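Novice: Structure for the following, please:
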Amino acid sequence: MLNISVVLVTYNRLTLLKKCLDALNKSTYNIKHVIIIDNNSTDGTSEYLEKIKSKKNIVQELNKNIGGAGGFYVGIKTFQEKTNDDLVWVMDDDTIPEKEALENFVKASNRIGEFGFLAGNVRWIDQTPAIMNVPAVHNVGWNRTAESKDDVLYPVLISASFVSLLISRTAISAVGYPIKEFFIWGDDVEYTERISARFSSYFVSQSIAIHETTRNIGTNLIEETGDRVSRYFYDIRNKIYRGRKKPIKGHVRMDVGIAVTLFQLMVRPGVKQRIRKIHVVLKGIVFSWFFHPKMEQVKKSSNGQV
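Specialist: Now for the predicted structure:
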């Protein structure tokens, strides 16, 4: 029987955190450890987590918010260094997995054998595919994949999000940890691209989870409004970094995409917060010139202690 940890990153969403943990407690497959990373929440999360600490529930309280990327870095490193479990199931606090989600991942892993990661079938609250969690594939049309609830495996994944993602200890040992300096956006893509470059990775249609975001939207700076606009600094900076690591064709495609976004912000009629958005893109471009984060590898002595 495979031993599996969960890594769950939370920040100021106590109601959703409780809902996620309740869903995990209903899992039809036993979860060995739940590693909860609290990104310095201020909404009572810390007090709640103090009450549920146990040998199973491993709580890491951070003294500042280091973003989703930092949280997943800490969580996956804790899994690697503090447990002997075989696999780690990664998610945000607004991920609500169906009770059979992990069991169906395990069934898929038994059929596959060695793998890098398995991506779950992530839906929004209305059961449509969650747009921001659509895996990148080599050649299979996503629409057919996303609409399928059949027992289907697609060994064509390039990247996936950190929302209901099952990662093997072997893959982590081989490629290291996520880049914590990304803060938000792109850390999951970069990390899963690293894994899929070395290990076959799969989409598991029967492992279903609901991503309870406010809206079912992806990243689109042109259409974005409100407080999220400033976050696109990280999106631009991290995309340029990722582009530098790709072959020339991929590098050019990434840079052209950013240039097109900048052009559209300047000329498209009706863009809200136009000046602010242009500033965010330019800031991301400039800061990318000085952005050279360390890709941390796993220490050979990291063999688990729990």
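Novice: make it CA atoms for all contacts and neighbour counts henceforth
Specialist: Will do.
Novice: Pretty sure S196 sits against S159.
Specialist: Yes: between S196 and S159 there is a contact at 7.1 Å, judged by C-alpha atoms under 8 Å.
Novice: Which of those two has more residues huddled nearby?
Specialist: It is S159, of S196 and S159, that has more neighbours when counted by other C-alpha atoms under 10 Å, with 26 against 20.
Novice: wait, what's in contact with that one?
Specialist: Residues in contact with S159, defined by C-alpha atoms under 8 Å, 6 or more residues apart in numbering, are 135-137, 188-193, 196.
Novice: can you redo those as TSV with distance to S205 and secondary structure?
Specialist: TSV is the format used below for the contacts of S159 (distance: C-alpha to C-alpha, whole Å; DSSP: H, G, I helix; E, B strand; the rest coil):
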residue	distance to S205	secondary structure
P135	12	coil
A136	14	strand
V137	14	strand
D188	20	helix
V189	19	helix
E190	23	helix
Y191	21	helix
T192	18	helix
E193	20	helix
S196	18	helix
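Novice: Most neighbours among these, please name it.
Specialist: Taking other C-alpha under 10 Å to define a neighbour, the member of the contacts of S159 with the most is T192, carrying 28 neighbours.
Novice: ok, S173 to Y154 distance?
Specialist: In this structure, S173 and Y154 are 24 Å apart, going by C-alpha to C-alpha, to the nearest Å.
Novice: same question but for H279, I mixed them up
Specialist: If you measure H279 against Y154 using C-alpha to C-alpha, the figure is 40 Å.
Novice: Can you list the helices and strands that the helix or strand containing I195 packs against?
Specialist: I195 is part of helix 187-196, with elements assigned from DSSP states H and E. Contacts defined by 3 or more C-alpha pairs under 8 Å, 6 or more residues apart in numbering; DSSP states H and E place helix 187-196 against strand 117-123, strand 157-159, helix 169-175.
Novice: Quick check: next helix or strand after that helix?
Specialist: Once helix 187-196 ends, the next helix or strand along the chain (criterion: DSSP H and E) is strand 202-211.
Novice: Here is the second sequence; please produce its structure so I can put it next to the first one:
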Amino acid sequence: MTLLPLQDQTCVVTVTYGERTHLLAQVLRAAFRCGAACAVVVDNGTPRPAQEALASLQDEFGADVLHVVRLAENEGSAGGFHAGLAHAARLRDMRFIWVLDDDNVPEENALSILLARWKRLGADERNAMMSFRADKRQYRKVLDRKTLHWIEPDAFFDFNLAHLWNGGKRKAAIREGCFELGVAAYGGFWFARSWLDRIALPPQHYHLYFDDYAFSQQIPAAGGHIWLCPDSRLHDIDESWRANRRAIHPWLDSGTEERRVFCTIRNRLWLERSLARSLTLHRLNMALYLLVKVIAPNLGTMLTRVGSAPAFLRRFRLIRRAFRAGLS
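Specialist: Just a heads-up that it's a prediction; the model follows:
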């Protein structure tokens, strides 16, 4: 294991659940090859076999290198990363935190590239960095369109009728080959540990989805910056539940767990409501998004699956409940 210089030491924070330690092991080994000094793994209510596998990993790397924080039950990504970052905040000998999902395998130079770009940006701890994940559509759009990925006021899931008259999406700043972000997902987010003394930990009541955005958006709000670094690459070794969107929108797919759909919609609304400047425009964008992005593209599929009408009806009821919860 090759460590970065002492003054640049980085701690990985990740959360695992279910029977995923075979994925986690690949992530940890790759992160340590990159130069990470230690890792905090949150055991998010895993079953006994996974706990035993985690114990074996801790034996392999050493308890001083691999810290395991066990939660009695699965508290979702929000509760898991809240616990992991709280533990990492107490590791005062670590200067940086690198947040990874338990299926994000970094390339061998991913961490050293982040550090090098951070130094070229001025070695300023107000700057946070983000590794690139090719499976993330929002990051591919940033590179292709040079637009800012953020929670845009009055937009709903980035859909904003105002783009017809306000010039469209805001352009991203570009410095040293890195692209400005307004929010960041957990997987690949690298920042100075000192930020954990200044901003709130992920909101546990989100449970799943957009708790990473609620956490990361505090950095730009406090005068910092987040920079997407395309040359620092992670590879996802487990397929996202959103990957089937070409067949049918995941909100309407009966194979998508209801909890995922509910939390996605509710939590996004929680985020957006706090930034809305015009409630009327925000509501209009919500209605148009449902019509243009969810209903219209999938109308043919729904009509050809007549036998699935009760299932689609249940889904629309679920979506309505999620909207009500997000707006209440």
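Novice: still on that earlier bit, closest one to K283 of the first structure among the helices and strands packed on helix 187-196 of the first structure?
Specialist: Each of these has some distance to K283 of the first structure by C-alpha to C-alpha; the shortest is strand 157-159, at 26.5 Å.
Novice: matching residues in the second structure for that closest one?
Specialist: With the alignment judged by TM-score structural alignment, the segment of the second structure matched to strand 157-159 of the first structure spans residues 181-183.
Novice: What is the neighbour count of R70 of the second structure?
Specialist: 18.
Novice: Next, the contact list for the counterpart of it in the first structure, please.
Specialist: Structural correspondence for R70 of the second structure with respect to the first structure (TM-score structural alignment): E61. Applying C-alpha under 8 Å, 6+ apart, we find E61 of the first structure in contact with 37-40, 46.
Novice: mind listing the helices in the second structure by residue range?
Specialist: In the second structure, the helices defined using DSSP state H lie at 21-34, 48-61, 76-89, 110-120, 137-145, 211-216, 218-221, 258-273, 279-289, 296-304, 309-327.
Novice: nearest to L234 of the second structure, of these?
Specialist: Among the helices of the second structure, the nearest to L234 of the second structure by C-alpha to C-alpha is helix 110-120 (7.4 Å).
Novice: Report the mean distance between that closest one and its aligned residues in the first structure.
Specialist: In the superposition with the first structure, the average deviation recorded for helix 110-120 of the second structure is 1.0 Å (mean C-alpha distance after the TM-score superposition for the first structure).
Novice: What residues in the first structure pair up with that helix?
Specialist: Mapping helix 110-120 of the second structure onto the first structure (TM-score structural alignment) gives residues 101-111.
Novice: Tell me the buried residues in that stretch?
Specialist: Using 16 or more other C-alpha atoms under 10 Å as the test for burial, stretch 101-111 of the first structure gives 101-106, 108-109.
Novice: Counting neighbours, what do you get for the counterpart of D38 of the first structure in the second structure?
Specialist: Taking TM-score structural alignment as the alignment basis, one finds that D38 of the first structure is matched in the second structure by D43. The burial count assigned to D43 of the second structure is 26, neighbours taken as other C-alpha under 10 Å.
Novice: What's the separation between D43 of the second structure and L234 of the second structure?
Specialist: Between D43 of the second structure and L234 of the second structure the distance, using C-alpha to C-alpha, works out to 22 Å.
Novice: I'd like to know how many residues surround N285 of the second structure.
Specialist: Residues contacting N285 of the second structure under the criterion other C-alpha under 10 Å number 21.
Novice: ditto for the one 5 residues further on
Specialist: Residues near L290 of the second structure, counting by other C-alpha under 10 Å, number 13.
Novice: Quick check: it vs K141 of the second structure, distance?
Specialist: Taking C-alpha to C-alpha, one finds L290 of the second structure at 21 Å from K141 of the second structure.
Novice: H282 of the second structure too?
Specialist: Between H282 of the second structure and K141 of the second structure the distance is 23 Å, computed by C-alpha to C-alpha.
Novice: H87 of the second structure now?
Specialist: Using C-alpha to C-alpha, H87 of the second structure is found at 34 Å from K141 of the second structure.
Novice: Could you do E272 of the second structure as well?
Specialist: Taking C-alpha to C-alpha as the measure, E272 of the second structure falls 20 Å from K141 of the second structure.
Novice: How about T304 of the second structure?
Specialist: Taken as C-alpha to C-alpha, the span from T304 of the second structure to K141 of the second structure is 32 Å.
Novice: And W195 of the second structure, by the same measure?
Specialist: With the distance defined as C-alpha to C-alpha, W195 of the second structure ends up 28 Å from K141 of the second structure.
Novice: now do R120 of the second structure
Specialist: When C-alpha to C-alpha is applied, the distance between R120 of the second structure and K141 of the second structure equals 24 Å.
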